[in-house]
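Chemist: this one's structure only:
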């Protein structure tokens, strides 16, 4: 069984905590300027976006309500499968401007499904922010409103993202070598 120390020894730091926090402030600035409402309902995609949400929420200059959703294609796997809803968006999003926070955009399939679900639940408007955007060779099925940092097409973990259930609490973003 891998330990976090073993994973780190097989990895490289892609972004430091300082670089990540700087880009989170940039996302907050963009959202504050772009989203033209005083009231905002923020949905954190669990588990990966928890740290991102915790850093971003205090920087939003809006009347914020927030909750979480849990939709995954990965579970404990390194490759994506079909979407599994563990927690759907709350009914309270109806008629509200929603900002969805996600950890990483790979192909965009999960985020596209989350947005479609919120729209079907009659959210007034839906915005999305991803902390990391994986550079993949094929076209993505969804493009977020706010994007943090580009990451190489490697398996990454840390700052909310896990590797085999480990490393979400790491302050930097790592990529397996």
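Modeler: In hand now; what should we look at? Quick caveat: nothing in here was measured; it's all calculated off a predicted structure. Numbering: from 1, shown residues only.
Chemist: all contacts plus neighbour counts: C-alpha atoms, from now on.
Modeler: OK.
Chemist: tell me which element residue 104 falls in.
Modeler: Using DSSP states H and E, residue 104 sits in strand 97-105.
Chemist: Check it against this one:
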């Protein structure tokens, strides 16, 4: 069944990526992590709220002993980044000496990820990497050395598969772009 345009608040969104395209990207990221962390027990640090679908699907594909922790930060209002990262729910686990992999739904400017990397690096993990489902390379303003990227996409505002527009749209299994 072909995807159709959706309406969220005052905006229209057109189909962009299907659930099967997303699944393929998630499986590729998981395969790379499974290979790179063989014999290790990583701690995944999921960035809420947007990453919840990516995290759930990715961890189903991880074939390693692992743990999951959650952190919540905010940097968006509406369709634009505020440039300021606010920590809403902090990490409770002791991460010193652990292999950490941050799980993020999307990296665009990189402000949020840069702040998270600095915050977590200060806690002295054994290693620290990032796995993001989406990367917007033309927006990126920081050198982050992202090791695991599902899909590089243009600088368009997207919703679905965990990503929202002022709270709406996270529930769609496909991804839509603003028109």
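Modeler: All right, it came through fine. Since we're looking at a predicted model, the values are computed, not measured.
Chemist: compared with the second structure, how much does the strand holding residue 104 of the first structure deviate?
Modeler: With mean CA distance after the TM-score superposition for the first structure, strand 97-105 of the first structure departs from the second structure by a mean of 0.5 Å once superposed.
Chemist: neighbouring contacts of that strand?
Modeler: 37, 39-46, 48-49, 52-53, 111, 123-134, 160-161 (CA atoms under 8 Å, 6 or more residues apart in numbering).
Chemist: in the second structure, what residues pair with the helix or strand following it?
Modeler: Downstream of strand 97-105 of the first structure, the first helix or strand assigned by DSSP H and E is helix 109-120. Under TM-score structural alignment, helix 109-120 of the first structure corresponds to residues 111-122 of the second structure.
Chemist: again, but for stretch 157-164 of the first structure
Modeler: Mapping stretch 157-164 of the first structure onto the second structure (TM-score structural alignment) gives residues 159-166.
Chemist: and that stretch, which residues are buried?
Modeler: Judged by neighbour count using 16 or more other CA atoms under 10 Å, the buried positions of stretch 159-166 of the second structure are 159, 160, 161, 162, 163, 164, 165.
Chemist: Was I right to think residue 55 of the first structure contacts residue 22?
Modeler: No. Applying CA atoms under 8 Å, one finds residue 55 of the first structure not in contact with residue 22, separated by 10.4 Å.
Chemist: what about the two, which has more around it?
Modeler: residue 55 (16 against 11; other CA atoms under 10 Å).
Chemist: Can you find the partner of that one in the second structure?
Modeler: By TM-score structural alignment, residue 55 of the first structure lines up with residue 57.
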